[in-house]
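Colleague: pasting the structure only:
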């Protein structure tokens, strides 16, 4: 009965247009009223659980990563990265398409946010590809698809949220995303190569040694960012939260002091945007913390576990069902909300099956990233359609082939655990 109330009220509130924090919070309050009745401790318990969910040092990484990404988008750092990537892989058939993906991989090591990638790099990438003869729809589709690498390769805001929600080592989660992120990039490059041969897309000449040196020199300081972050976390010099602060400081030094591209007025605007987006995420975290507390209190995970094991106890079939479930959820729910709500439900089930929580974290984020390319939520679709100046309907049609490389990557990560677990197993964190 309580499971029906949990799901029914939440879905009903979503359908009538309630915002995600309100829907989660009201559902939690209704369940608490049914469970405990109206008493003087009701609202005190609600506030206590919500505040406890946000009172986590690790969550400080979120505003710092957001700030770093915004600073780099305002300056010329994204342009420098894109020019370097074009020099490195632009000579392969479909040159700028490969450069688009490579730039997203590098930028992923700075921002950890898919929409930031699609909005920041997207403007540069789509115009550059259109000017060299690529179809605008194809250019937009590559940009949107490659932006999903951002939350997989460290640093990743979504992996930080998963680690907090599931009590999983965030350092290991971040390191675990490196190989899956590179795998995603490789499969998408295969797709670019296929379209390039089929449609005769252009490529640039192989760069001379002098050209290569000039590109490296121009982008040297920006590309140090992922090296510093990933290297520092791997070696154990600093924690993920400290890494986020260092990323923001480094981005500030580059854009304000070294390149002198941001005025004080622009910096204040960036700070305001960062605060606004951080507040939105933290409100979701607070409401979801209360929701997660009630899930455990009412033993919903145990109920679902028992019902699932009645259907099947085959680990591989359960993983397939989990992927299908997460893909559907990703189409309708904001990523961080989905992580906070579903992690307390999913982790007990997968732990019983002997599946490492780190692998589940990567699987969950990858599924939800595909959701960013799928209507009706599809934030990366909207962002890329806007910067590419094409209709959303056109954008949706163009993105369909890109579900293939992302789906292949998802299946490999799901059924080949070593892909996400090898690096964390080598490093003592």
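Modeller: Yes, it's here. Note that the coordinates shown come from a computational prediction; the quantities given were computed from them, not determined experimentally.
Colleague: okay, CA-based contacts and neighbour counts for the rest of this
Modeller: Noted.
Colleague: need the helices for the stretch 151-300 of the chain, in chain order.
Modeller: For the stretch 151-300 of the chain, the helices identified by DSSP state H, counting those that start in this stretch occupy 157-166, 170-176, 178-199, 209-235, 240-252, 264-297, 300-311, in order along the chain.
Colleague: what helices or strands is the fourth one leaning on?
Modeller: Think helix 209-235. The elements that helix 209-235 packs onto, with contact taken as 3 or more Cα pairs under 8 Å, 6 or more residues apart in numbering; DSSP states H and E, are helix 77-89, helix 95-111, helix 170-176, helix 240-252.
Colleague: what's the closest of those to residue 416?
Modeller: For the helices and strands packed on helix 209-235, the distance to residue 416 is smallest for helix 170-176, at 13.1 Å, taking Cα to Cα.
Colleague: how distant is that closest one from the center of its chain?
Modeller: Once both centres are worked out by Cα atoms, centre = their mean, to the nearest Å, helix 170-176 turns out to sit 14 Å from its chain's centre.
Colleague: Residues touching it, excluding its own?
Modeller: Helix 170-176 is touched from outside by 152-156, 159-160, 163-164, 230, 233-234, 239-240, 358-359, 361-362, 420-424, 429, with contacts defined as Cα atoms under 8 Å, 6 or more residues apart in numbering.
Colleague: if we can go back for a sec, I'd like the helices of the stretch 151-300 of the chain laid out as TSV, including mean neighbour count.
Modeller: TSV is the format used below for the helices of the stretch 151-300 of the chain (neighbours: other Cα atoms under 10 Å):
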stretch	mean neighbour count
helix 157-166	26
helix 170-176	25
helix 178-199	19
helix 209-235	17
helix 240-252	22
helix 264-297	18
helix 300-311	14
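Colleague: Skipping its backbone neighbours, what lies nearest the residue nearest the centre of the chain in space?
Modeller: Using Cα atoms, centre = their mean, the residue of the chain that lies closest to the mean C-alpha position is residue 151, 2.8 Å off. Of all residues not flanking residue 151 in the chain, residue 112 sits nearest, at 4.8 Å (Cα to Cα, 6 or more residues apart in numbering).
Colleague: Alongside the first one, take a look at this:
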């Protein structure tokens, strides 16, 4: 490691340690490297513009954010929740199951765990606490845990970012996330059923089966969005970026014209909020592109790959160690930073060891999502605390059971790659 790169790391850790936003920390640390190495600072601008112009795929990020924010508006979320209550609310721990199934459905529209937790999560937490059966902490914890499914089932903003740094097909990544996302939902529902039986949660008043068609009809247009997205991408009708534009347009038509739940003023607020969220992600992407140039200049990924291959590390051991490292990093870093800055370091080693990049990407994204609910710095815990005012200590006290089963599910996905790769192979993936 050169002195210049050492100064870069020192600046990065110092700035992050004193609480500077991670995007600014990355940018300033990269400029420190360029200055110390005697390189023109204009290189940063060239790297940034080249990275953005060559990454048409990045347009999908703000479009998915807009679609998620529109779907959160008005009555769309409530219609979906009523449908979920009618389907699974009749079982013990019914509203907990509703919470998880709603996240599974909404994940096919938003691609964002934070959008999932802040939008539909706020509504279901209110329903759970008003019922008098669930503590505030339990309602918040299961909401945070189920929101981690959001970026696993397509569309997925983190998978778009992973495709950017790994050159992997977004279509196959999206396919690879479907079965693991359903698997995560199943283990969370299993844990909710176990806790509900153990604590003796009362049964909800079941919605009569005669009313199920009405609730289904009300929610059906919203339920169509995932199907439209998947058909567009895998039917060869649209690229993933174009599918994101279709999703945003469909959400707008649905909320504005079909459900009549979106005013011009509300749309303006949604667009402003979406622009802010996109800008925040864009800053991290810009900083990561420049930092990745620095890392490539130092040849660090190849040095790591050669060192690990020289140690004769098996692919499974490598995957387990990397996942443990990502779990630890997920406690202090957000998913965007991990995917754009940390994961590229391991990709050359994955190629050397013959690890499938779709499998690695899906597992890495799930890992990052688990990091969002890992105390003490899990971002989703803070998001739910902010939107509901439920104390963090109550949420953290209840999160451990759900965190445990998600880590077990992650381990199963690492050990059995076919769970991730089965669906992509069905659609012609050669891996």
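Modeller: All right, it came through fine. The structure displayed is predicted, hence computed values, not measured ones.
Colleague: what's the TM-score for these two chains?
Modeller: After superposition, the two chains reach a TM-score (TM-score structural alignment, normalised by the length of the first structure) of 0.95; 425 aligned residues with a Cα RMSD of 1.6 Å.
Colleague: May I have the residues that are in contact with the residue nearest to the centre of the first structure?
Modeller: The neighbours of residue 151 of the first structure, taking Cα under 8 Å, 6+ apart as the test, are 108, 112, 113, 114, 157, 158, 159, 365, 369.
Colleague: What is the most widely separated pair among those?
Modeller: Longest distance between any two of those is 14.0 Å, between 108 and 365; criterion Cα to Cα.
Colleague: For the two, indicate the residue with more neighbours.
Modeller: For residue 108 of the first structure versus residue 365, the count of surrounding residues by other Cα atoms under 10 Å is larger for residue 108: 28 against 25.
Colleague: what's the neighbour count on the closest residue to that one other than its chain neighbours?
Modeller: Spatial nearest neighbour of residue 108 of the first structure, chain neighbours left out: residue 150 (4.1 Å); criterion: Cα to Cα, 6+ apart. The tally of other residues near residue 150 of the first structure (other Cα under 10 Å) stands at 30.
Colleague: ok, residue 150 of the first structure to residue 180 of the first structure distance?
Modeller: 11 Å (Cα to Cα, to the nearest Å).
Colleague: hmm, back to that, okay, the helices of the stretch 151-300 of the first structure in TSV with distance to residue 125 of the first structure next?
Modeller: Output for these, formatted as TSV (distance: least, Cα to Cα, whole Å):
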stretch	distance to residue 125 of the first structure
helix 157-166	23
helix 170-176	27
helix 178-199	14
helix 209-235	16
helix 240-252	21
helix 264-297	22
helix 300-311	44
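Colleague: Looking at those, spot the one closest to residue 94 of the first structure.
Modeller: helix 178-199 (4.7 Å).
Colleague: mean deviation of the closest one from the second structure?
Modeller: Aligned to the second structure and superposed, helix 178-199 of the first structure gives a mean residue distance of 0.4 Å (mean Cα distance after the TM-score superposition for the first structure).
Colleague: what does that helix contact?
Modeller: For helix 178-199 of the first structure, contacts defined as Cα under 8 Å, 6+ apart pick out 92-94, 97-98, 101-102, 105, 142, 146, 149, 152-154, 201-202, 362, 402, 405-406, 408-409, 413, 419-420.
Colleague: same check, this time on stretch 33-42 of the first structure
Modeller: Applying Cα under 8 Å, 6+ apart, the external contacts of stretch 33-42 of the first structure come out as residue 32.
Colleague: what distance separates it from the centre of its chain?
Modeller: Its chain's C-alpha centre lies 37 Å from the corresponding centre of stretch 33-42 of the first structure when counted by Cα atoms, centre = their mean.
Colleague: likewise stretch 44-56 of the second structure?
Modeller: Per Cα atoms, centre = their mean, the displacement of stretch 44-56 of the second structure from the mean C-alpha position of its chain is 24 Å.
Colleague: What of stretch 294-312 of the second structure?
Modeller: Using Cα atoms, centre = their mean, we find the averaged C-alpha position of stretch 294-312 of the second structure to lie 28 Å away from the chain's own average C-alpha position.
Colleague: returning to what we had before: list the contacts for the residue nearest to residue 108 of the first structure?
Modeller: Contacts for residue 150 of the first structure (Cα under 8 Å, 6+ apart) come out as 104, 105, 107, 108, 109, 111, 112, 113, 114, 117, 156.
Colleague: conserved subset of the residues you listed in the second structure?
Modeller: With contacts defined as both residues aligned by TM-score structural alignment, their matches' Cα atoms under 8 Å, 104, 105, 107, 108, 109, 111, 112, 113, 114, 117, 156 are the ones among these whose aligned partners also touch in the second structure.
Colleague: Does residue 122 of the first structure lie in a helix or a strand, and which?
Modeller: Residue 122 of the first structure belongs to helix 114-131 when assigned by DSSP states H and E.
Colleague: Where in the second structure does that helix fall?
Modeller: Alignment note (TM-score structural alignment): helix 114-131 of the first structure is matched to residues 113-130 of the second structure.
Colleague: Thank you kindly, that will do.
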